[in-house]
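Chemist: here you go, sequence then predicted model.
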Amino acid sequence: MNDILAHDLLADILNQAKKIGADAADTILVQEISQSVSQRLGNTEAIERSEDCKLGLRVFVGNRQAAVSTTDFKKNVLNNMIERAIAMAKVAPENSYAGLADPTQIARKWPYIEMFDKTELSVDNLIERAQSAEDAALAVSGITNSEGAEARFTVSEVTMSATNGFIGAYKQSSYSLGVAVIAGTDCTMERDYDYTAKVFDEDLDKPADVGRQAGERTVRRLNPRPVKTCRVPVVIEPRAARSMLNYFASAISGLAIARGTSFLKYSMNNQLFPENIRIMDEPHRPRGFRSKPFDAEGLATSPRAVVDNGRLTSWILDLTTARQLGLDSTANAVRSTSSNPEPSVSNFYMIPGKLSPKQLINEVEQGLFITDLMGTSVNLITGDYSQAAVGYWINNGEITYPVSEITIGGHLEKMFASIVAANDLMFQYGTDCPTIRIDGLTVAGKGE
């Protein structure tokens, strides 16, 4: 659907909704093309392609709201959807904080953000990438089996319109490649993976490098040892460290703060991290996975340091939670076609420090280097933290043998306060973190 048809469709739906009883309404149209290939042991296992077009409508009747969605664009289906949404809104609970942005708040113009690569990859190209990655992984000495490789690309266009006068659209893209393999046999098997993802295809790591890294990571995990329960410094590599930022983002979400269900609810302007820690929410980052010129409520987005000099400076807010807290929205609203908006971070990352990961490790006499965190037992109401982990023991500043059957535990507020960041930040997920060191975590093991 071209831009003109998309805008006309949304305008017709809004006009019809107002005509039959909605006091206000907004719409979102998401068009997406995705193609992927999965490969295992030299054989192509699946080739998938989807071309989706989904439309969401949210209507307001007074302070009551309802959201509906459809993938069927026949006129009678759309009319029934509008009628159903209004009927639902009339019986929904009242919410005095819900509502569209005031016309003076909506974005009228926005900057160009480099976030769309029009490259559409062929099936043959995706097969070649997956095959190359898996071959490189299997070529690593000690690798005995493969869980497979997958190559994928996705391009999407989001169009939004509302009765307050907002209208806007943007396009996004993403490309990814991952492979997972197994080393050892019988009861001594270990598994690991490597993965690369970028907004622009040209930025992806080479398939052979991804495969080789997956194989080497897996072999290194062979013959793990248990460790005794102890309290030591813990160094966490980026792909696992990013989970700490996810917990922090959840704890400062307007939803949790407005409900009083966050251990950080009284922490605004408090020193939560060391003074050299800065955490950014940057919706305008070029080639960022969550870059966007405006949020799901039509407000202009802007970069902000959520943590500056270690101090918490901002919650993550949409209009509803901002009104509930008596604040202004931070333009962090997100939504699917079938849901109401809620606050969430955009490109969320910790500014890298000055030390290399090796220097962080060299300063540890006895400790743990974590490569993966599994499962979770995190209570965001109290801040209590516990998570299963795998990695390597650090002895006299050197990584030595692999360890397993361990759990790390602590309290998130104390953990945040002791973070030391390395200089190896890479953007790969949308929430990204360099290698970090946290001193004084409890490591629960089964060693004697």
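Modeler: Cool, the structure landed.
Chemist: for the rest of this, base every contact and every neighbour count on C-alpha atoms.
Modeler: Fine.
Chemist: part of a strand, is residue 168?
Modeler: Yes. Using DSSP: H, G, I helix; E, B strand; the rest coil, the assignment for residue 168 is a strand.
Chemist: please list all residues in contact with it.
Modeler: Neighbour list for residue 168: 159-161, 298 [criterion: CA atoms under 8 Å, 6 or more residues apart in numbering].
Chemist: let's go with 10 Å and repeat that
Modeler: With contact taken as CA atoms under 10 Å, 6 or more residues apart in numbering, residue 168 is in contact with 3, 7, 28, 107-110, 158-162, 293-294, 298.
Chemist: again, but for residue 76
Modeler: With contacts taken as CA under 10 Å, 6+ apart, residue 76 has the following neighbours: residue 82.
Chemist: could you look up the SS state of it?
Modeler: Per three-state DSSP, the local secondary structure of residue 76 is helix.
Chemist: so how far is residue 83 from it?
Modeler: Separation of residue 76 from residue 83 (CA to CA, to the nearest Å) stands at 11 Å.
Chemist: strands along the stretch 1-150 of the chain, start to end?
Modeler: 24-40, 43-61, 64-70, 143-162 (DSSP state E, counting those that start in this stretch).
Chemist: what about the closest residue to residue 297 other than its chain neighbours, neighbour count?
Modeler: What sits nearest to residue 297 in space, not counting adjacent residues and going by CA to CA, 6 or more residues apart in numbering, is residue 333, at 6.3 Å. Neighbour count of residue 333, defined by other CA atoms under 10 Å: 26.
Chemist: buried set for stretch 85-93?
Modeler: Applying a neighbour-count criterion of 16 or more other CA atoms under 10 Å, one finds 85-90 buried in stretch 85-93.
Chemist: kindly report the same for stretch 210-225.
Modeler: By neighbour count, and taking 16+ other CA under 10 Å as the criterion, the buried residues in stretch 210-225 are 210-222, 224-225.
Chemist: still on that earlier bit, which residues touch the residue nearest to residue 297?
Modeler: For residue 333, the contacting residues are 294-299, 301, 316-321, 340-346, taking CA under 10 Å, 6+ apart as the criterion.
Chemist: my read is that residue 26 contacts residue 58, right?
Modeler: Yes. Residue 26 lies in contact with residue 58 (CA atoms under 10 Å); the separation is 5.4 Å.
Chemist: find residues that contact each of those two.
Modeler: Listed contacts common to residue 26 and residue 58 are 14, 17, 67, 100, 162; contacts here mean CA under 10 Å, 6+ apart.
Chemist: now the third one, nearest residue through space, not along the chain?
Modeler: Going back to what we said before, that points to residue 67. residue 58 (4.3 Å).
Chemist: surely that neighbour and residue 29 touch.
Modeler: No. Here residue 58 does not reach residue 29: they are 11.9 Å apart, not a contact under CA under 10 Å.
Chemist: touching both of those two, which residues are there?
Modeler: Shared contacts of residue 58 and residue 29, counting by CA under 10 Å, 6+ apart, come down to 69, 337.
Chemist: another one to put next to it:
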Amino acid sequence: MTQNLDDLTSQLIDAAKRAGADAADAMALRGTSVSIDVRGGALEHAERSEATDIGLRVMIGKRQANVSASDTHPETIRTMAERAVAMAKEAPEDPYVGLADAAQLATQWDIEALELADPTPEPDPEALQADAAAAEAAALEVAGISQVQAASAGYGETQVQLAASNGFSGAYARTDRGTSCVAIAGTGAEMERDHDGDGRIFQADLRDPEEIGRSAAERALARQGAKQPPTGAYPVLFDERISSSLIGHLLGAVNGAAIARGSSWLLNALGEDVLPKGISLIEDPYRARVSGSRPFDAEGLATQRRAIVDDGTLTGWTLDLANARKLGLESTGNAARGVGGPPSPSTWNVALTQGQKTREDLIKDMGTGLLVTSMIGSTINPNTGDYSRGAAGLWIENGEITYAVNECTIAGNLRDMLRSIVPANDARGHLSRVVPSLLVEGMTLAGQ
């Protein structure tokens, strides 16, 4: 018999109190996932998993410990609580540990408005296989494609329940549906590959698998004949597919945990310009049908819409309760956690101000430089923001794409790079990180 997740978290909290905990919070997850891989038009691999995971955090004074399990029997819950309390008694004191005060807790939210779960039935494996096969077939129909390395489709549903001894209890469910394809162009030493894919909360929003397959094929063909670019200082255009990684570095630098440790290249930048004037970075956890949306954080605090960067100026850090206490600030409602560990700061949905020009306009404006479509490896100095990554893409000469590029390195300093970005207008609005293609002037390229 399937146990109610609310009952499970209540049992965990009660067991923790009986074992001697001063305070406790609990998390329960129930998930189902199905994945299908196709090769040569036939089923290659099918996998289905179902699991319920539980996690418990207990506090003894200013000491805490976490335990987790995938067994939900009463004896397991009792043993978890006893072990967690024993561990907490031996843990070092942390003056910043503690649950939220009752006045800080979220008390009402509108789950339906967020549309986090598709109400339509779970797709049959045959439907997933048909999508994967259609993507593969569409890629193979494109002249020059020698094979499809992978074509996959999948579906998942997760139920989340949070509860704490301070009285908080909340739950929501998520679904996700995806299709992907990896195409290979050429043969032997001339082979190049690229991919495309789409993932949505609602199955009806998913792109056609044929479109995904063709796009993967066209991207692979565009990479053929790649060579190293010249070494020097050139403008670099980060394609929309990978431009969010630049904003990801900024989000990591304003994470409260990094600030509290003193290990961020934006440590003393509060109130300073970190992006060009006119550009803002907005966090919005209330966007419907978007994966980063949620009504409350992992500590039971209401999430909130906020400007991380407003008109180019950094306005604040991303904080959970513990790191907010370390910094003498208030939590921004950004605590995230899994069943196996304590909360830590994380961002939800973010959107960067888009520009007026298309990607093609920026290609013409940049004259001669590099359009980056993929990157590998990274050397990022968290204290200085020095940036170096392997890159591949397309070389631009006199505002026109001339040839494919690989085996090069792009380098700069994130503080300088982000203050000089020029955004295009091509961001995909359904993503959790809505970031357009970004042009950065004067980066260092190491090629031939």
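Modeler: Noted; the coordinates are in hand. On a predicted model such as this, the values are computed, not experimentally measured, just so you know.
Chemist: related to what we said a few turns ago, from the contacts of residue 333 of structure 1, which ones fall inside strands?
Modeler: Helix and strand membership here follows DSSP state E; of these, those in strands are 342-343.
Chemist: of the contacts of residue 333 of structure 1, keep whichever come out buried.
Modeler: When burial is judged by neighbour count using 16+ other CA under 10 Å, the buried members of the contacts of residue 333 of structure 1 are 294-299, 301, 316-321, 340-346.
Chemist: among those residues, which lie within helices?
Modeler: Using DSSP state H, the subset of these located in helices is 319-321.
Chemist: so which residues of the stretch 301-448 of structure 2 form strands?
Modeler: Residue ranges of the strands in the stretch 301-448 of structure 2, as given by DSSP E, counting those that start in this stretch, are 306-310, 313-314, 335-336, 344-345, 350-352, 369-380, 386-397, 400-413, 422-423, 433-434, 438-446.
Chemist: what about residue 145 of structure 1, how many residues nearby?
Modeler: Other residues close to residue 145 of structure 1 by other CA under 10 Å number 18.
Chemist: actually residue 160 of structure 2, not the one I typed
Modeler: Residue 160 of structure 2 has 17 neighbours, counted by other CA under 10 Å.
Chemist: find the nearest non-adjacent residue to the aligned partner of it in structure 1, please.
Modeler: Matched across to structure 1, residue 160 of structure 2 falls on residue 158, judged by TM-score structural alignment. Computed as CA to CA, 6+ apart, the closest residue to residue 158 of structure 1 that is not its neighbour in sequence is residue 30, at 4.7 Å.
Chemist: tally up the residues packed near that neighbour, please.
Modeler: Taking other CA under 10 Å as the neighbour definition, residue 30 of structure 1 ends up with a count of 20.
Chemist: contact partners for residue 448 of structure 2?
Modeler: So residue 448 of structure 2 contacts 227-232, 407-408 (CA under 10 Å, 6+ apart).
Chemist: meant to ask about residue 318 of structure 2
Modeler: With contacts taken as CA under 10 Å, 6+ apart, residue 318 of structure 2 has the following neighbours: 251-259, 308, 324, 331-335, 344-347.
Chemist: so how far is residue 156 of structure 2 from the counterpart of residue 121 of structure 1 in structure 2?
Modeler: Under the alignment (TM-score structural alignment), residue 121 of structure 1 maps onto residue 123 of structure 2. Computed as CA to CA, the residue 123 of structure 2 to residue 156 of structure 2 distance reads 10 Å.
Chemist: put the buried members of the contacts of residue 448 of structure 2 into a ChimeraX selection.
Modeler: Typed into ChimeraX, the line below selects the buried ones among the contacts of residue 448 of structure 2, using 16+ other CA under 10 Å:
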select :227,228,229,407,408
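Chemist: just put the contacts of residue 448 of structure 2 in TSV and tack on distance to residue 414 of structure 2 and secondary structure.
Modeler: As requested, the contacts of residue 448 of structure 2 are arranged in TSV below (distance: CA to CA, whole Å; DSSP: H, G, I helix; E, B strand; the rest coil):
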residue	distance to residue 414 of structure 2	secondary structure
227	26	strand
228	24	coil
229	22	coil
230	22	coil
231	20	coil
232	18	strand
407	21	strand
408	18	strand
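Chemist: mind picking the two most distant members of the contacts of residue 448 of structure 2?
Modeler: Using CA to CA, the contacts of residue 448 of structure 2 span at most 15.5 Å, a distance reached by 227 and 232.
Chemist: and the contacts of residue 168 of structure 1, which of them are buried?
Modeler: Buried among the contacts of residue 168 of structure 1 by 16+ other CA under 10 Å: 7, 28, 107, 158-162, 293-294, 298.
Chemist: nearest to residue 436 of structure 1, out of those residues: which one, please.
Modeler: Of all these, residue 436 of structure 1 sits closest to residue 293, with 30.7 Å by CA to CA.
Chemist: what does the closest one align to in structure 2?
Modeler: Per TM-score structural alignment, the equivalent position to residue 293 of structure 1 in structure 2 is residue 295.
Chemist: pull up the gap between its match and residue 342 of structure 2, please.
Modeler: Counting by CA to CA, the gap from residue 295 of structure 2 to residue 342 of structure 2 is 19 Å.
Chemist: what comes up buried for stretch 372-381 of structure 1?
Modeler: 372-373, 378-380.
Chemist: er, stretch 155-175 of structure 2 actually
Modeler: Those buried within stretch 155-175 of structure 2 under the rule 16+ other CA under 10 Å are 155-165, 168-175.
Chemist: contacts only, for residue 44 of structure 1.
Modeler: For residue 44 of structure 1, counting by CA under 10 Å, 6+ apart, the contacting residues are 37-38, 127, 130-131, 148-150.
Chemist: what of residue 444 of structure 2?
Modeler: Contacts were defined as CA under 10 Å, 6+ apart; by that measure residue 444 of structure 2 touches 231-236, 388, 409-412.
Chemist: so can I have CSV of those showing distance to residue 422 of structure 2?
Modeler: Below are the contacts of residue 444 of structure 2 laid out as CSV (distance: CA to CA, whole Å):
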residue, distance to residue 422 of structure 2
231, 23
232, 21
233, 17
234, 15
235, 11
236, 11
388, 20
409, 21
410, 17
411, 17
412, 16
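Chemist: show me how to select, in PyMOL, the buried members of the residues you listed.
Modeler: For anyone working in PyMOL, the buried entries among those, judged by 16+ other CA under 10 Å, can be selected with:
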select buried, resi 233+234+235+236+388+409+410+411+412
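Chemist: out of the contacts of residue 444 of structure 2, which is nearest to residue 61 of structure 2?
Modeler: Proximity of the contacts of residue 444 of structure 2 to residue 61 of structure 2, judged by CA to CA, is greatest for residue 388, which lies at 44.5 Å.
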